[in-house]
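J.: What follows is a predicted structure for the sequence shown.
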Amino acid sequence: MDMTNNKSIILAISTLLCLFSPIAGQSVVPAKQDGFWYGGNTAAAEKVLIEAFFDPVCPDSRDSWPPLKKALRHYGATVTLVLHTFPLPYHDNAFATSRALHIVNTLNASATYGLLEAFFDEQEKFYGKATFNMSKAGVVNHIVEFTANEIGKSYLSAIKSGFTDTKTDHSTRVSFKYGCLRGVYGTPYFFVNGFPLPDAGSALDYKGWRKVLDSLVTKQDPLHHSL
């Protein structure tokens, strides 16, 4: 979501949420790096690293995914992506859908991005208007059933249990706090090799990704020729 005019407000909200969270008070360092690696490819010195912060119920996150996915296919092994969930506090059900992604990533990491795409494809089902008359438990059940339909009914019980496991709540909070520490204030938000791209909160099209990545890939691999 484009929050340029309200950047200071969102930064203030994010900072307060980080400061007054138990995780911040405990100064806990996560046992492993946050994020979902795309295609099983992890960071390496010879690769260009993209970090994406997405909210599963953010329309701009949804719109930014197809061109980024196309760019990843184009550059292949020379570019790697890690995705962090950043549930915006003003998006209903952002935290619960983000938590579903963390649960699935522990059950079957290869299904994580498929579930993200499913949330994007049917995002309207999880907007506040669609779930206004549901209880909190009803919303969670709605997300559990949707998730099981996407990754396999055999996972239904494990997904349901995941929503009562404090570890999945913790990991979803850690993702949000990691974004706060990096200065993320809206979604989508991208870093390339550790540096933030401009126009945070807006979808970047395929030409935009080519403009950013072509020269970086060439510097990394002089034998790579862009099409």
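T.: Yes, it's here. Numbers count the residues shown, from 1 in each chain.

J.: going forward, measure contacts between C-alpha atoms and count neighbours the same way
T.: Noted.

J.: which residues touch Ser64?
T.: Contact analysis of Ser64 by C-alpha atoms under 8 Å, 6 or more residues apart in numbering lists Pro188, Ser202, Ala203, Leu204, Asp205.

J.: Leu88 versus the closest residue to the fourth one other than its chain neighbours, what's the distance?
T.: Closest residue to Leu204 in three dimensions, ignoring its sequence neighbours and counting by C-alpha to C-alpha, 6 or more residues apart in numbering: Ser64, at 5.8 Å. The gap separating Ser64 from Leu88 is 16 Å, by C-alpha to C-alpha, to the nearest Å.

J.: re earlier: can you tell me which helix or strand the residue nearest to Leu204 belongs to?
T.: helix 59-75 (DSSP states H and E).

J.: let's bring in a second one:
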Amino acid sequence: MLVFPRRSALGLMATLALTACGTGHKTAQSSKAASGNQASETSPSASPAGEQSVETGVRTDSGYHLNTVLEGAPTVTLYTDLQCPYCARTDPTYREVARRLAGTMNLTVRHFPLPMHANALPAAQAVQAAEKQGAYMAMSGKIFEHQTEWKGLTDVAQLTEIFTGYARELKLNTDRFIADLPDAGGLKLIQDEFEAGNEVGVHGTPSFVIDGVLVEKVDSSTSADHMVAAFTEQAGL
């Protein structure tokens, strides 16, 4: 079933203009290998050591929250592309850091689908459709885990089938999931988050921003310990 026609997806990509796709983030490229709240739930994810991440179910203007919201605390925002292999490597580390910094800093995530990745936008749409059923983190973890299965697909129906299969594995309502894939609100949210990243100087993924300021020397090869240290140091904690 053609849920999100590729032409319309690429049309939106064209509006998300970058000066140079995937550049301006040298640390990631040079690593050793290349609004409204929802109900809480616990879902399986790609967390380290087989741990489970708890869905906060909370989205604010800062993005989707990976730990409990702490009013007035500094906020780290990860700009991520679901087709980016560096982002797939970063994902479990960032989730672990969110767990460690719970009660100290807010850690959020925003979409930044690079035009160089043809399936990044449809993948983001799948995550947004899952978020409507309280499974943002579960779906994003599943999509990252199986990135090699879908990143090179050119058939929209096959891509839709794969993402729907992930929804089924996560025990989501697949009829609702399919209906929500082309949701205009989800597309606008993705576009708004991309534009917000552009405004603070994001040009590649993964990129980390603390209260509007890019974090330097943190990339997909950074350990959880060093990531915690970098975040707290820049936040003055």
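T.: Received it, and whenever you're ready, just let me know what you need. Nothing here was measured: the structure is a model prediction, and the numbers come from that model.

J.: Mind checking the TM-score on these two?
T.: These two chains, once laid on top of each other, score a TM-score of 0.71 by TM-score structural alignment, normalised by the length of structure 1; 185 aligned residues with a C-alpha RMSD of 2.6 Å.

J.: quick one on the thing from earlier: so the helix holding Ser64 of structure 1 matches what in structure 2?
T.: Per TM-score structural alignment, the counterpart of helix 59-75 of structure 1 in structure 2 is residues 85-101.

J.: Which stretches in structure 2 count as helices?
T.: Here structure 2 has its helices, by DSSP state H, at 6-15, 26-29, 85-100, 120-131, 136-145, 147-150, 156-169, 174-180, 184-199, 224-235.

J.: can you tell which of those helices is closest to Glu55 of structure 2?
T.: helix 136-145 (6.5 Å; C-alpha to C-alpha).

J.: So which bit of structure 1 is that closest one matched to?
T.: Going by TM-score structural alignment: helix 136-145 of structure 2 matches residues 112-121.

J.: So which residues make contact with the matching stretch?
T.: With C-alpha under 8 Å, 6+ apart, stretch 112-121 of structure 1 has contacts from 36, 38, 56-57, 59, 62, 97, 101, 104-105, 147, 150-151.

J.: Please pick the buried ones from those residues.
T.: Listed as buried from these are 36, 38, 56-57, 59, 62, 97, 101, 104-105, 147, 150-151; burial here means 16 or more other C-alpha atoms under 10 Å.

J.: closest to Ser215 of structure 1 among the residues you listed?
T.: Closest to Ser215 of structure 1, out of all of these and judged by C-alpha to C-alpha, is Tyr38, at 21.8 Å.

J.: For the residue in structure 2 that that closest one lines up against, give its distance to Ser140 of structure 2.
T.: Counting by TM-score structural alignment, Tyr38 of structure 1 lines up with Leu66 in structure 2. Distance, Leu66 of structure 2 to Ser140 of structure 2, using C-alpha to C-alpha: 12 Å.

J.: and stretch 18-27 of structure 2, how far apart are its ends?
T.: Using C-alpha to C-alpha, the two ends of stretch 18-27 of structure 2 sit 18 Å apart.

J.: likewise stretch 97-105 of structure 2?
T.: End to end - C-alpha to C-alpha - stretch 97-105 of structure 2 spans 10 Å.

J.: buried residues in that stretch?
T.: For stretch 97-105 of structure 2, by 16+ other C-alpha under 10 Å, it's Val97, Ala98, Arg99, Leu101, Thr104, Met105.

J.: Same question for stretch 159-166 of structure 1.
T.: For stretch 159-166 of structure 1, burial by neighbour count (16+ other C-alpha under 10 Å) applies to Ile159, Lys160, Gly162, Phe163.

J.: For the aligned residue in structure 2 for the first one, give me its contacts.
T.: Aligning on TM-score structural alignment places Ile159 of structure 1 opposite Phe177 in structure 2. Neighbouring residues of Phe177 of structure 2 by C-alpha under 8 Å, 6+ apart: Ala126, Ala129, Ala130, Thr164, Ala167.

J.: And for Leu10 of structure 2?
T.: Residues in contact with Leu10 of structure 2 (C-alpha under 8 Å, 6+ apart) are Pro115, Ala118.

J.: Please repeat the previous calculation with a cut-off of 10 Å.
T.: Leu10 of structure 2 makes contact with Leu16, Pro115, His117, Ala118, Asn119, Leu121, Pro122, according to C-alpha atoms under 10 Å, 6 or more residues apart in numbering.

J.: In structure 1, what sits opposite it in the alignment?
T.: So, by TM-score structural alignment, Leu10 of structure 2 is left unmatched.

J.: Can you tell me the closest non-neighbouring residue to Ala200 of structure 1?
T.: Tyr189 (5.1 Å).

J.: what's the spacing between that neighbour and Val140 of structure 1?
T.: 26 Å.

J.: How about Phe191 of structure 1?
T.: According to C-alpha to C-alpha, Phe191 of structure 1 and Val140 of structure 1 sit 31 Å apart.

J.: Same question for Leu107 of structure 1.
T.: 18 Å.

J.: can you pull the buried residues of the helix or strand Lys7 of structure 1 falls within?
T.: Assigned by DSSP H and E, Lys7 of structure 1 belongs to helix 7-19. For helix 7-19 of structure 1, a neighbour-count test (16+ other C-alpha under 10 Å) marks Ile10, Leu11, Ser14, Thr15, Leu17, Cys18 as buried.

J.: and Val144 of structure 1, what pairs with it in structure 2?
T.: Using TM-score structural alignment, Val144 of structure 1 sits opposite Thr164 in structure 2.

J.: most tightly surrounded among the helices of structure 2?
T.: Neighbour counts (mean count of other C-alpha atoms under 10 Å) averaged over each of the helices of structure 2 peak at helix 120-131, with a mean of 26.

J.: which helices and strands sit right next to it?
T.: helix 6-15, strand 106-111, helix 136-145, helix 156-169, helix 174-180, helix 184-199 (3 or more C-alpha pairs under 10 Å, 6 or more residues apart in numbering; DSSP states H and E).
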